[in-house]
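Visitor: The sequence isn't on hand, but the structure is:
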């Protein structure tokens, strides 16, 4: 089926770039200093550009009416994911808890989900996916980033003062500022000057290449043995099986339309996003653990995603 071949092609591209990153690290072409530079380049330029670019979609009253169900569903699901983060990962120390929490609210739906849902459901599937991803992108760069600030909050003296400092640090994060800019562009439908829009698009297009190279570099610098860590397996079960199953049952119980249900279930079963590893590397969480989760969930999604596509 063409939609599965598209997904396999994207997965193959990601794995190839990952392998190149590992190779460059083993050959000491990407050093520890180079990893730090790549991390800052992604967080302060490429990811903000990608975030702004993702909001540059047509959005008006008619589109809102036709996509209202999927938008409401996406908001409800983000709340549900927040509950999972609070209930399932509370016993973990910061280094792994932040990774599992962020990896739950933020999947790889942006890279893999859009072409897959377009192949499955056509142009309307792509439109629904674009709208579905709006709440995820807002949450991943607001509450999601705050998960990596938990350690700062715990270590800082003073109650309100430390929380204000962490809140200020979170709100001034370049990727969160990019959400505000992107939302303004989407709601006002403001058109950027041609040269600026093209520069933004070109920078945004670097995202997958640079992200996967960096993740490969992190993997190449870490001891990933054993890959089948118990916590990695637990995360994959939650991300790839539990979440899409709950979404499917909930949508059927609420009599959500078949198309919206199909898009929501497929996107709920996407693997961990590469951004998780990048943020873990930047903010002192367990980046090796994040790399394991990203790699294993991506490989397993080659099996689980077609199954969910058949179910819906």
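Guide: All right, it came through fine. Only a predicted model underlies this, so the values are computations on that prediction, with no experimental measurement involved.
Visitor: From here on, just use CA atoms for contacts and neighbour counts.
Guide: Will do.
Visitor: Where do the helices of the stretch 101-250 of the chain begin and end?
Guide: For the stretch 101-250 of the chain, helices defined by DSSP state H, counting those that start in this stretch occupy the ranges 114-121, 123-140, 143-147, 150-155, 160-171, 174-188, 194-204, 207-221, 230-237, 243-253.
Visitor: Go through the ones you listed and pick out the most buried.
Guide: helix 207-221 (a mean of 24; mean count of other CA atoms under 10 Å).
Visitor: Which residues outside that helix are in contact with it?
Guide: By CA atoms under 8 Å, 6 or more residues apart in numbering, the surrounding residues in contact with helix 207-221 are 14-15, 17-26, 30, 35, 38-39, 42, 46-47, 50, 111, 274-275, 277-278, 287-288, 291.
Visitor: which of the residues you listed count as buried?
Guide: 14-15, 17-25, 30, 35, 38-39, 42, 46-47, 50, 111, 274-275, 277-278, 287-288, 291 (16 or more other CA atoms under 10 Å).
Visitor: Test my guess that residue 56 contacts residue 188.
Guide: No: between residue 56 and residue 188 there is no contact under CA atoms under 8 Å: 10.4 Å.
Visitor: Skipping adjacent residues, who's closest to residue 241 in space?
Guide: residue 269 (6.9 Å; CA to CA, 6 or more residues apart in numbering).
Visitor: what sits against that neighbour?
Guide: 239-241, 243-244, 301, 304-305, 308.
Visitor: One more to weigh against that first structure:
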């Protein structure tokens, strides 16, 4: 019951933020075009600050082995999801295939998963969750960004990725963490506060899209339902089966990343749908519906991982 309440509380906050964007458009406080400016602000400033802030932490040698293990498990699980998503996306419309694939691969682990991790595993679990977050962000801003942006020239893709604010932030953050470079509070505080805008702005963009869409039509779309089923059920189930087949130990590190891999579609899917002109309504619908349904699926997954296995 506690797991269900934690998940439900996160979803309520999620929807309050979404409705803020929704009513801002309906009340004409913002124009529909504002979502493009919000998107640019998020990708260029807010996300990089969030990434750098996540690495400003004290190095603990005692759990470093677990962090490395969580890093390896995270890469394996996300790659399993990537293969499943690529295969599933072949049957979807070509025009939106890239963003649908993206929504299936990447989960909303930071917002929906971290509260569950803290409740189940405490602060040590959050350290392992940070490993997942590192792999997650590296793959989002390499493979994910290249895929949805439609870049086909390898040199241009590499150039775009290397120069992207998010990848620069990952490099800066890793240097700060590994070398334990002290960051003055005068600098750390604004970085932390700007990074904290990530979820509110992402959700507001989703609400702004919904203000001009027909949600009742979107939720009946087969592609949207397929994305949700693959993201919430198929990918976590396959990951569990592979771990069982290979007799991989279910220690805390693997339990944490398995749970994070079972989270709903990443909110940044909507941001990229806006930025690269995909079907915004369908992607927003997948993000919202998968979040609602995760109230049921996440506690079940947590119970299977922590009790049955």
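Guide: Happy to help now that I have it. Computed from a predicted model, the values in this text were never measured in an experiment.
Visitor: Would you mind putting the contacts of residue 269 of the first structure into JSON lines with distance to residue 257 of the first structure alongside?
Guide: What follows is the contacts of residue 269 of the first structure, written out as JSON lines (distance: CA to CA, whole Å):
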{"residue": "239", "distance to residue 257 of the first structure": "23"}
{"residue": "240", "distance to residue 257 of the first structure": "22"}
{"residue": "241", "distance to residue 257 of the first structure": "21"}
{"residue": "243", "distance to residue 257 of the first structure": "19"}
{"residue": "244", "distance to residue 257 of the first structure": "16"}
{"residue": "301", "distance to residue 257 of the first structure": "25"}
{"residue": "304", "distance to residue 257 of the first structure": "22"}
{"residue": "305", "distance to residue 257 of the first structure": "20"}
{"residue": "308", "distance to residue 257 of the first structure": "16"}
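Visitor: Quick one: buried ones out of those residues?
Guide: By 16+ other CA under 10 Å, the contacts of residue 269 of the first structure give 239-241, 243-244, 301, 304-305, 308 as buried.
Visitor: Now for residue 17 of the first structure, which secondary structure element holds it?
Guide: helix 2-26 (DSSP states H and E).
Visitor: now that helix and helix 207-221, what's the angle there?
Guide: 50 degrees (axes from the mean of the first three to the mean of the last three CA atoms, to 10 degrees).
Visitor: Contacts for helix 2-26 of the first structure, please.
Guide: Contacts with helix 2-26 of the first structure, where a contact means CA under 8 Å, 6+ apart, come from 30-31, 112, 115-120, 208-209, 212-221, 298, 302, 306.
Visitor: Distance from that helix to the middle of the chain?
Guide: 17 Å (CA atoms, centre = their mean, to the nearest Å).
Visitor: okay, the angle between that helix and helix 114-121?
Guide: Going by the same axes, to 10 degrees, helix 2-26 of the first structure makes 160 degrees with helix 114-121.
Visitor: any idea what residue 173 of the first structure aligns with in the second structure?
Guide: Residue 173 of the first structure maps onto residue 164 in the second structure when the alignment is built from TM-score structural alignment.
Visitor: For that match, the count of nearby residues, please.
Guide: For residue 164 of the second structure, the number of neighbouring residues by other CA atoms under 10 Å comes to 17.
Visitor: and it, what does it touch?
Guide: 44, 141.
Visitor: Contact partners for the equivalent of residue 275 of the first structure over in the second structure?
Guide: Residue pairing (TM-score structural alignment): residue 275 of the first structure is matched to residue 268 of the second structure. Contacts for residue 268 of the second structure were tallied using CA under 8 Å, 6+ apart; they are residue 202.
Visitor: and the gap between residue 268 of the second structure and residue 120 of the second structure?
Guide: 26 Å (CA to CA, to the nearest Å).
Visitor: From residue 182 of the first structure, how far off is the nearest residue to residue 280 of the first structure once chain neighbours are set aside?
Guide: Leaving aside its chain neighbours, residue 280 of the first structure sits nearest to residue 287 (4.9 Å; criterion: CA to CA, 6+ apart). Remark: distance between residue 287 of the first structure and residue 182 of the first structure (CA to CA) = 28 Å.
Visitor: cool, residue 221 of the first structure as well?
Guide: 35 Å.
Visitor: so where does residue 90 of the first structure fall, helix or strand?
Guide: Here residue 90 of the first structure is assigned to no helix or strand, by DSSP H and E.
Visitor: I misspoke; the intended subject was residue 298 of the second structure.
Guide: helix 280-303.
Visitor: mind checking how far the nearest residue to residue 149 of the second structure once chain neighbours are set aside is from residue 151 of the second structure?
Guide: Using CA to CA, 6+ apart and skipping the chain neighbours, the partner closest in space to residue 149 of the second structure is residue 276 (6.3 Å). Look at residue 276 of the second structure and residue 151 of the second structure: by CA to CA, they are 11 Å apart.
Visitor: What of residue 296 of the second structure?
Guide: 37 Å.
Visitor: quick one: residue 204 of the first structure and residue 55 touch, right?
Guide: No: applying CA under 8 Å as the test, residue 204 of the first structure and residue 55 come out as separate, 11.9 Å apart.
Visitor: Residue 195 of the first structure -> the second structure?
Guide: By TM-score structural alignment, residue 195 of the first structure lines up with residue 186.
Visitor: which residues sit in contact with its match?
Guide: Going by CA under 8 Å, 6+ apart, residue 186 of the second structure touches no other residue.
Visitor: can you give me the end-to-end distance of stretch 138-152 of the second structure?
Guide: 19 Å.
Visitor: can you list contacts of that stretch?
Guide: Contacts for stretch 138-152 of the second structure (CA under 8 Å, 6+ apart): 98-99, 102, 106, 157, 161, 164, 166-167, 170, 272, 276.
Visitor: change it to 7 Å
Guide: 98-99, 102, 157, 161, 166-167, 276 (CA atoms under 7 Å, 6 or more residues apart in numbering).
Visitor: Give me the distance between residue 197 of the first structure and residue 191 of the first structure.
Guide: Residue 197 of the first structure is 8 Å from residue 191 of the first structure, by CA to CA.
Visitor: do the same with residue 200 of the first structure
Guide: From residue 200 of the first structure to residue 191 of the first structure the distance is 12 Å (CA to CA).
Visitor: Ok, residue 304 of the first structure next?
Guide: Relative to residue 191 of the first structure, and taking CA to CA, residue 304 of the first structure is found at 39 Å.
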